[in-house]
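# Sequence unavailable; structure follows:
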């Protein structure tokens, strides 16, 4: 699919992935929904980078007042097409700006989406603006992977994702270690030609997220390894972190 947008454009991910995002993303949202429902209280809830509503829609189906911010109008349109989609208001804009008015009892980011902000300053702005719209006792929840330095060895990587009788898909990564950033292309070769899907992230270790939270006046309340609540430890490859106002 051709695109004229650049890395860092809030609409790039949705422009590339919206048409078949749900077919390619098969993660069960139930553990995340259970976890978040326990923090929602009775107030308004905001999902940043809400996408096509994988988490927001089942959370709203439990009677929770869910709203979303989404960088891609195409993604937001896909959400509205789904059952219950018209009950989740979505503001199209840059999630770093949190372009909505609070207060919210819960704000959350799932599936590493904070890393889609490619500059440390934009990630910090996201924390700052989330703190602005949080209610007094509200929570800010982030799900993210723990970066693996072994994956950056040599500053580049090529992975063969699939090979069939009539197609092959590879993923090519280029790492900027100083900026904690990578750019990638998922490339499929088949009878119809060459198809490219670009992506980029600025990855952070949990301690760096804690520092951003501290600068925004938030503190880490708890960190677990995943939505099931398994303890977080030195061998954990991911985390779910809950922040609240520093009092």
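Nice, thanks for sending it over. This is a predicted model, so every value here is computed, not measured.
# From here on, just use CA atoms for contacts and neighbour counts.
Noted.
# out of all of them, which helix in the chain is the longest?
If you go by DSSP state H, the chain has its longest helix at helix 120-133.
# Give the other helices and strands that that helix contacts.
helix 206-215 (3 or more CA pairs under 8 Å, 6 or more residues apart in numbering; DSSP states H and E).
# Next, name the residue at the spatial heart of the chain.
Central residue of the chain (CA atoms, centre = their mean): residue 113, 1.9 Å from the mean position.
# ok, so what distance separates it from residue 191?
Distance from residue 113 to residue 191, counting by CA to CA, to the nearest Å: 33 Å.
# and what of residue 112?
33 Å.
# higher neighbour count, the two?
residue 112 (18 against 7; other CA atoms under 10 Å).
# ok, that one to residue 214 distance?
Following CA to CA, the distance that separates residue 112 from residue 214 is 20 Å.
# What segments of the protein are helices?
So, for the chain - with DSSP H - the helices run 12-17, 21-24, 30-40, 56-60, 73-81, 120-133, 206-215.
# adding another structure so you can compare the two:
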């Protein structure tokens, strides 16, 4: 793997386009409204700040945002956007990287907690966040509920999408709680394949990680609009509070 991890210059250049639905106002505005309420008058720490999908509009709302991002290519695109200079970004692995000062809010969106490939790394992430948070500060995570209910017995593949030039699928390994998202694209110059590994995590497992880090669950919703989290929810937005 290169120094930018799985998000090198080529991937970064196409990131906003390939995730266009996540950059639409309907996806961004509710998240920013939600996070602004927890930031209050304090600072926000984004783990995996990417190209600034959330950091930039949150900054425009008057919330000082500091990002941690492994991919220098993604950070370069963030800083090239209008208002990008207002968002300071530290290069590093967000599970371990420390930045100066304390924050009223830390957040991980769009399933980014799953980029940490071991349970220990995810536990370490919670502890690192707790060290950054002020007492009473909030840690917010948006992440999918593992889609194991879609797997027939003996199967490991969940299709994501397919069209004449692109198709994608997730491959699960329930024994190790790992999965990979796999993408195939056919262009005039040929075919390309990309695979990104993840470690999926359950809501109750995240609650235990928070407890180990000195936090407790404050809220859990099905989405940024605060719809109830139920047995049928496909993702959750969870908020943990630092106790002291």
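Received the coordinates, thanks. Model, not experiment: these values are computed from the prediction.
# picking that back up, can you give me every residue that contacts the residue nearest to the residue nearest to the centre of structure 1 when sequence neighbours are not counted?
Distances taken as CA to CA, 6 or more residues apart in numbering place residue 49 nearest to residue 113 of structure 1, at 6.8 Å, with adjacent residues excluded. Neighbouring residues of residue 49 of structure 1 by CA atoms under 8 Å, 6 or more residues apart in numbering: 68, 69, 70, 71, 95, 109, 113.
# Narrow those to those that are buried.
Neighbour-count burial (16 or more other CA atoms under 10 Å) applied to the contacts of residue 49 of structure 1 gives 68, 69, 70, 71, 95, 109, 113.
# So which of these sit within strands?
Among these, the residues falling in strands (DSSP state E) are 68, 69, 70, 109.
# Distance to residue 130 of structure 1 for those - can I get that in a markdown table?
Formatted as a markdown table, these follow (distance: CA to CA, whole Å):
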| residue | distance to residue 130 of structure 1 |
| --- | --- |
| 68 | 13 |
| 69 | 12 |
| 70 | 15 |
| 109 | 11 |
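# among the residues you listed, which two are most distant?
The span of these, defined through CA to CA, is set by 70 and 109 at 11.2 Å.
# Give me the common contacts of the two.
Shared contacts of residue 70 of structure 1 and residue 109, counting by CA under 8 Å, 6+ apart, come down to 48, 49.
# Need the nearest residue in space to residue 129 of structure 1, chain neighbours excluded.
residue 98 (5.8 Å).
# Tell me, how many residues neighbour that neighbour?
There are 25 residues near residue 98 of structure 1, going by other CA under 10 Å.
# Correct me if wrong: it contacts residue 131.
No. At 9.9 Å, residue 98 of structure 1 does not count as touching residue 131 under the criterion of CA atoms under 8 Å.
# Could you measure from residue 200 of structure 1 over to residue 94 of structure 1?
With CA to CA as the criterion, residue 200 of structure 1 and residue 94 of structure 1 are 16 Å apart.
# ditto for residue 46 of structure 1
On the measure of CA to CA, residue 46 of structure 1 and residue 94 of structure 1 end up 14 Å apart.
# before we move on, back to that, switch the contacts of residue 49 of structure 1 over to JSON lines; also include distance to residue 26 of structure 1.
Putting the contacts of residue 49 of structure 1 into JSON lines (distance: CA to CA, whole Å) gives the following:
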{"residue": "68", "distance to residue 26 of structure 1": "21"}
{"residue": "69", "distance to residue 26 of structure 1": "22"}
{"residue": "70", "distance to residue 26 of structure 1": "20"}
{"residue": "71", "distance to residue 26 of structure 1": "21"}
{"residue": "95", "distance to residue 26 of structure 1": "24"}
{"residue": "109", "distance to residue 26 of structure 1": "18"}
{"residue": "113", "distance to residue 26 of structure 1": "16"}
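# so which of those residues persist in structure 2?
Contacts conserved in structure 2 for the contacts of residue 49 of structure 1, counting by both residues aligned by TM-score structural alignment, their matches' CA atoms under 8 Å: 68, 69, 70, 71, 95, 109, 113.
# From the residues you listed, pick the one nearest residue 152 of structure 1.
Among those, residue 113 lies closest to residue 152 of structure 1 (CA to CA), at 19.7 Å.
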